[in-house]
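Student: this one's sequence-less:
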């Protein structure tokens, strides 16, 4: 058990005090002719002050009493006797004891105040250090480990945190180093359940389980009790417990706020994901009810015409209807591909199957799939003849080009030009698609790559707002970038530029 300096100084302090007075007496006896009795009595105040500051009232009063005896025995006539020749020395002794006692009390009180200030400073430093450690932590497991270890290091005691599981039963989630056996004691979980249910502290120095060697503090905020902090305080004396409980409660309050913050952040993430999923579901339903309806109606109309008008349509008309059917099916396939691609991206299931490919092959496949959709638009392809092969997922990159070129077709007038340029730029391949459409406002050039975003100028044109978002995810998965800019030749239109690394 610890022995507080304020009330119960140990025997060593009394021994040192006695030795101090013996040495002072020897010194004064050796130089007795240089001091009068008044000076000698004042010098005996020093052991009193030293003992009061160092150990408290007990040793200081002992120093005062022993100092009076030494002064009387060695210096007051008749010397080497506790009797006095002049009764006025009795008054001197009384005054000395009163002054020494008062001085000792004041010095001891100042020392106590200094020690209290040191404790408060240490507590504040501990709280500040914990707040700095946990401010930027967003992972709950890491947060709990930091808290218990900091509490353990600050209090030099074992610590553990219990949190309720889905059934509301307390479980040990984190404990300090070398505290596994102590933390796994079933008694902790039982007490923690009671503390959490009643939101009340229990353990040594409290009204409940006051003789226990542990302290259980609820980790509570205004909203709820998040868990319980358990600390092994040992057999510390009860007079020390109020101050210790205050610092543990302060640490637990800070920990509770941090746990609440992380939980709220996790709930916000879940809510955001739920909202995104709901938005995606709504977009899927909208796409199925609107975007698929047009090509389905085209296909049904063309097929019905072929079946019902077998004797009416000539070979050229039949070909026209079949081309219309193929265009509608291609549009449906592209739409479904975009929807499935976004689902794979959102679920984290998109995987790249990179191979060394020539960009001219990817461009050729994309254009061949879109030739029926051009509607008198002119496509110009300018590829650097010395372009090296590029490591990419050919299927996914074809989907990127299909989406970008489809947008160029959708938002540019018939008879306009769509130009594709590819060139090597250092260690990267730069591929640009330029159209002669209405252009994109500066404020929308980054937002068009967000899921479901449709600019005000294009809301009247059918679309889901997923195509460019998918392109951005695929291109960035390849280590590249995709941007939208205005044309630099002074003409109206948009330039979508892809930049891809030439090495894996």
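Tutor: Thanks, I have the structure now. It should be emphasised that the depicted structure is a prediction, and the values quoted were computed from it without experimental measurement.
Student: use CA for all of it now, contacts and neighbours both
Tutor: OK.
Student: ranges for the helices of the stretch 351-500 of the chain?
Tutor: Assigned by DSSP state H, counting those that start in this stretch, the helices in the stretch 351-500 of the chain fall at 359-370, 394-410, 467-477.
Student: Quick one: those helices as JSON lines, columns for mean neighbour count and distance to residue 490 too.
Tutor: As requested, those are arranged in JSON lines below (neighbours: other CA atoms under 10 Å; distance: least, CA to CA, whole Å):
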{"stretch": "helix 359-370", "mean neighbour count": "16", "distance to residue 490": "26"}
{"stretch": "helix 394-410", "mean neighbour count": "20", "distance to residue 490": "18"}
{"stretch": "helix 467-477", "mean neighbour count": "21", "distance to residue 490": "25"}
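Student: Take this one as well and set it beside the first:
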């Protein structure tokens, strides 16, 4: 409401001053009604509902009657032209408000339809992705409970490890879902804080090595002290998702690299591997895979890759950055995303 009032007053005041200038310097008083009609049209266009447009038309009629019709700087509603002008402006206002309201309603319907489609895709995908590990957990735990005396210690450990792995996978899946729904919710803004690059990378490596203690990562970051504005928890999730994606899908990988460098006012993060690369037909839509699910059943690990990368894309977009994936000439693939540097980082990196 406040901004509607401010916009209405600003437009009417600006056009009123413009009309005074035109009449004084160009002596073109015949243009004044058309200009004020345009002002009413703009008010109707940029405000919500009918009220502000109708009030603007009434005020415009009063302005025309008071400042631009004889006797000047006095109200006179006995002149037929003034009454006709008021009627014309009210008709224009009502038509404009009706049209803009319809357009806004159609846009809201379109947006809600797109959101419902995304929610439906998300629900179908999640229901499939969660079913497989939950079934495995239930089956393995039932086997241990019902046949404990018949199982060897090695078999029990194997089943328990499977339960643990699937439970950890479920935890990561839930974290990804919570992140993507949090970012895509209306009115949710990313809170950025200055984060030291070295501390960010250390935290990422500690979490990654808890799951993959034997995997070496070649890290290349600048020696200088670097601070980047970000939501550190979400950016950690991006890097870990991409690293885990390489562990799960980069067949034949023997080398995994993580580097950060600067391009202009951007901090560039790259995660590279020398594995099998990504199929060309999938590469272009790799960050959309999760939201383009088909009804045919697929391996849940493939879909975990999809939601992980979909989360990465949402997080980076929320940070006003870019994210891409490409195959390397020497083999393997490279995931690359950018974040804005702080203004005082000109000489760093």
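Tutor: That came through fine. Keep in mind that what you see is a predicted model, and the values were worked out from it rather than measured.
Student: Overlay them and tell me the TM-score.
Tutor: Overlay of the two chains. TM-score (TM-score structural alignment, normalised by the length of structure 2): 0.68; 298 aligned residues with a CA RMSD of 4.0 Å.
Student: related to what we said a few turns ago, closest one to residue 230 of structure 1 among the helices of the stretch 351-500 of structure 1?
Tutor: helix 467-477 (46.4 Å; CA to CA).
Student: which residues touch the closest one?
Tutor: By CA atoms under 8 Å, 6 or more residues apart in numbering, the residues outside helix 467-477 of structure 1 that reach it are 338, 341-342, 345, 352, 396-397, 399-400, 403-404, 448-451, 481-482, 498, 500.
Student: Please apply the same query to stretch 9-28 of structure 2.
Tutor: 29, 32, 35-36, 39-40, 42-43, 56, 60, 63.
Student: Which two of those have the greatest separation?
Tutor: 29 and 43 (22.0 Å).
Student: Give me the more crowded residue out of these two.
Tutor: residue 43 (28 against 15; other CA atoms under 10 Å).
Student: Return the residues in contact with that one.
Tutor: So residue 43 of structure 2 contacts 7-8, 11, 52-53, 56 (CA under 8 Å, 6+ apart).
Student: Tell me the one of the residues you listed nearest residue 155 of structure 2?
Tutor: The nearest one, if we look at the contacts of residue 43 of structure 2 relative to residue 155 of structure 2 and count by CA to CA, is residue 7, at 72.4 Å.
Student: Quick check: what element follows the helix or strand containing the closest one along the chain?
Tutor: Using DSSP states H and E, residue 7 of structure 2 sits within helix 2-25. For helix 2-25 of structure 2, the following helix or strand on the C-terminal side (DSSP H and E) is helix 32-46.
Student: could you pull out the strands for structure 1?
Tutor: Applying DSSP state E to structure 1 gives strands spanning 159-164, 170-175, 202-203, 214-220, 225-232, 355-357, 378-383, 390-392, 417-425, 428-434, 481-486, 494-501.
Student: Quick one: closest of those strands to residue 256 of structure 1.
Tutor: strand 214-220 (4.8 Å).
Student: In terms of secondary structure, what does the closest one contact?
Tutor: helix 186-198, strand 202-203, strand 225-232, helix 241-286 (3 or more CA pairs under 8 Å, 6 or more residues apart in numbering; DSSP states H and E).
Student: counterpart of that strand in structure 2, which residues?
Tutor: Under TM-score structural alignment, there is no match for strand 214-220 of structure 1 anywhere in structure 2.
Student: Give me the contact list for that strand.
Tutor: Counting by CA under 8 Å, 6+ apart, 191-192, 195-196, 199-204, 225-234, 248-249, 252-253, 255-257 sit against strand 214-220 of structure 1.
Student: gap between the residue mapped onto residue 154 of structure 2 from structure 1 and residue 66 of structure 1?
Tutor: Aligned against structure 1 by TM-score structural alignment, residue 154 of structure 2 finds its counterpart in residue 316. To residue 66 of structure 1, residue 316 of structure 1 is 129 Å away according to CA to CA, to the nearest Å.
Student: higher neighbour count, the two?
Tutor: Higher neighbour count among residue 316 of structure 1 and residue 66: residue 66, with 19 against 9, using other CA under 10 Å.
Student: residues touching that one, list them.
Tutor: Here residue 66 of structure 1 is in contact with 18, 21 (criterion: CA under 8 Å, 6+ apart).
Student: can you rerun that using 6 Å?
Tutor: Residue 66 of structure 1 makes contact with no residue under the criterion CA atoms under 6 Å, 6 or more residues apart in numbering.
Student: Please apply the same query to residue 439 of structure 1.
Tutor: Residue 439 of structure 1 touches 493-494, counting by CA under 6 Å, 6+ apart.
Student: before we move on, what about residue 353 of structure 1?
Tutor: residue 393.
Student: Count the residues that sit near whichever residue in structure 2 pairs up with residue 275 of structure 1.
Tutor: Under the alignment (TM-score structural alignment), residue 275 of structure 1 pairs with residue 113 in structure 2. Look at residue 113 of structure 2: counted by other CA under 10 Å, it has 12 neighbours.
Student: about what we covered before: could you say which one of the helices and strands packed on strand 214-220 of structure 1 comes nearest to residue 70 of structure 1?
Tutor: The nearest among those, by CA to CA, is helix 241-286 at 40.3 Å.
Student: That closest one versus strand 225-232: what angle between them?
Tutor: 140 degrees (axes from the mean of the first three to the mean of the last three CA atoms, to 10 degrees).
Student: picking that back up, could you dump the helices and strands packed on strand 214-220 of structure 1 into CSV and include distance to residue 462 of structure 1?
Tutor: Listed next are those as CSV, based on distance: least, CA to CA, whole Å:
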stretch, distance to residue 462 of structure 1
helix 186-198, 56
strand 202-203, 66
strand 225-232, 49
helix 241-286, 11
